[in-house]
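Student: no sequence on this one, just coordinates:
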């Protein structure tokens, strides 16, 4: 019996000593939030064009046929100024699906009837951005000249940035209620835009992927009206090419394509329209 009591006493003593040591450790091991600023490392980017590779022979176009009678579709984005009476006093084209639409858009939208914008329960003058669906046809096309070049290894190819069109002075000086203050945006009652047929010379620039079999299977537009994608895609589908080669074997490559194309475009007409509610227009000075 005495032996059992001695063992229990020893256990209690050890447990008490461990608890005391643990409490003592926690007393000085307290968390301290100290912000230590660390230097930001510099990362040096290599000036490399991921589309460029070295080849012995560049690809060459052996056969191609410019398409005829191609349906074209696209969206014209236009900023319109609508007064408090719901009359469009002018328009500024922002993006065009095909060339030659500017004058027709401005002329046909001028005087169009809208439901005016509302703020505080009252009609307000305002700018509103519209997207207008347009359709037409390319009757004839002819390649004036074209070239293929290997991309610059050090300079990536970049798309052309459209030049922002400035509104005429009479529109810049009109007072418009900011879109953030409006409870309702202006909305067109009926939109009808049409442009007559015309001949145009269009410049096209794109990155083309040429396979080992001498086919173009995809492209990246760099300078191309959105409405002309159907024509361009159809044109590339007719290509038969001598592929690029390296060490005597054909290889797939990207090439930069540039061309001038003469097109006979039929009349272009609007088909749909909608208000772009998440885009605000501010006239460029």
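Tutor: Done, it's in. These numbers come from a predicted model, not from an experiment. Numbering: from 1, shown residues only.

Student: Please make it C-alpha for all contacts and neighbour counts, starting now.
Tutor: Will do.

Student: Figure out how far stretch 230-237 is from the centre of its chain.
Tutor: For stretch 230-237, the separation from the chain centroid amounts to 21 Å (computed by Cα atoms, centre = their mean, to the nearest Å).

Student: buried residues in it?
Tutor: Buried residues in stretch 230-237, defined by neighbour count with 16 or more other Cα atoms under 10 Å: 231-232, 236.

Student: Now intersect these with the helices, please.
Tutor: 231-232, 236 (DSSP state H).

Student: now these in a markdown table, with distance to residue 118?
Tutor: Below are those laid out as a markdown table (distance: Cα to Cα, whole Å):
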| residue | distance to residue 118 |
| --- | --- |
| 231 | 42 |
| 232 | 43 |
| 236 | 49 |
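
Student: follow-up on the earlier one: from the buried residues of stretch 230-237, which single one is nearest residue 37?
Tutor: residue 232 (54.4 Å; Cα to Cα).

Student: How are the strands of the stretch 51-200 of the chain distributed by residue range?
Tutor: 60-63, 70-82, 88-95, 114-115, 117-119, 122-124, 126-149, 187-188, 194-195, 198-210 (DSSP state E, counting those that start in this stretch).

Student: here comes the other one, which I'd like you to weigh against the first:
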């Protein structure tokens, strides 16, 4: 009995020693190169959904008497694949443009009339004094003599031949640069006072605009200042000194100029006649001399016409007015201005 009890106590001692040894055994740590590694996700071009990283749990700690299991390899975090974004090619969009090539099928100025308007038997015409500007450019040599003359904008082309002849007779104090006299193109503005005597009208017609009347191009004369400001001309490359590079511009000394004109004229307008018979809109289409545009714009509203009628009532109407006859002008130069911008390319 004593022997069995001693053997039983020995077994208990062995088991207690084994348990104490198991408690003293350290937990297995995986090698450093097998530690969890998470590859940083590169910054995306656009916000992406949050990525979830799944890490495998560590293997259980081995105990004494049990073979230690090799640590399970911890995989690196795999970024969630992003959907491929197809780049949409940029579209080429034409900028808005002004429609200029298509005309309406019918003339928008036309109106259905029972009877057309009529001009007065003897339209009132009076004398008028009007301002105008002639823009010219002359090539003046180092002695002050004009070699060439160009009219860039002329309000009275009927006087062109006489104007050209008289301008060629002008004399100048030549331009200078660096103390030396030089040859240059000299642009000038001649402010004129034009007295228009009451024209004699030999022929006139007033024709209503119909749906089939072609739309003409208007005569866009505009203002003198507006024309000059919009002008863009490159400096000459003919050996002359550009006017913008001279120290002293060529100055006119002797300035003969034609002082009168008497001869034929012609003009064509689209006019709107109100129900009261007054001309309240004038669109110039053509004129032998642009000075006539200013004259008739001032004169036509003083006329009283018989208005057009429809259903027994007077109505407004658009009409083409054609005039021709004899005109007479008296011209006087009020001022000569020196310009610092070329007016035309050589």
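Tutor: Arrived safely, thanks for sending. These figures come from a predicted structure and were not determined experimentally.

Student: List just the nearest of the ones in helices among the buried residues of stretch 230-237 of structure 1 to residue 49 of structure 1.
Tutor: Closest to residue 49 of structure 1, out of all of these and judged by Cα to Cα, is residue 236, at 23.6 Å.

Student: just checking, the closest one touches residue 216?
Tutor: Yes - here residue 236 of structure 1 reaches residue 216: they are 6.4 Å apart, a contact under Cα atoms under 8 Å.

Student: now residue 226 of structure 2, what's its secondary structure?
Tutor: Under DSSP: H, G, I helix; E, B strand; the rest coil, residue 226 of structure 2 falls in the helix class.

Student: What is the equivalent residue in structure 1 for it?
Tutor: Taking TM-score structural alignment, residue 226 of structure 2 has no aligned residue in structure 1.

Student: gap between residue 226 of structure 2 and residue 342 of structure 2?
Tutor: In this view, residue 226 of structure 2 and residue 342 of structure 2 are 16 Å apart by Cα to Cα, to the nearest Å.

Student: mind putting the strands of the stretch 51-200 of structure 1 in TSV, distance to residue 253 of structure 1 and mean neighbour count included?
Tutor: Formatted as TSV, those follow (distance: least, Cα to Cα, whole Å; neighbours: other Cα atoms under 10 Å):
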stretch	distance to residue 253 of structure 1	mean neighbour count
strand 60-63	12	13
strand 70-82	28	22
strand 88-95	31	22
strand 114-115	51	18
strand 117-119	52	21
strand 122-124	56	18
strand 126-149	11	19
strand 187-188	48	20
strand 194-195	40	18
strand 198-210	5	18
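
Student: which residues are contacting stretch 237-257 of structure 2?
Tutor: 140, 144, 163, 166-167, 169-178, 182-186, 235-236, 333, 338, 340-342, 346 (Cα atoms under 8 Å, 6 or more residues apart in numbering).

Student: actually stretch 114-123 of structure 2, not the one I wrote
Tutor: Outside stretch 114-123 of structure 2, the residues that reach it (Cα under 8 Å, 6+ apart) are 205-208, 273, 303-311, 317.

Student: which ones are touching whichever residue in structure 2 pairs up with residue 227 of structure 1?
Tutor: Structural alignment places residue 227 of structure 1 opposite residue 291 in structure 2 (criterion: TM-score structural alignment). Applying Cα under 8 Å, 6+ apart, we find residue 291 of structure 2 in contact with 132, 155-156.

Student: Equivalent analysis for residue 208 of structure 2, please.
Tutor: So residue 208 of structure 2 contacts 110, 116-117, 317-320 (Cα under 8 Å, 6+ apart).

Student: And those residues, which two are furthest apart?
Tutor: Among those, 110 and 117 lie farthest apart (Cα to Cα), at 13.3 Å.
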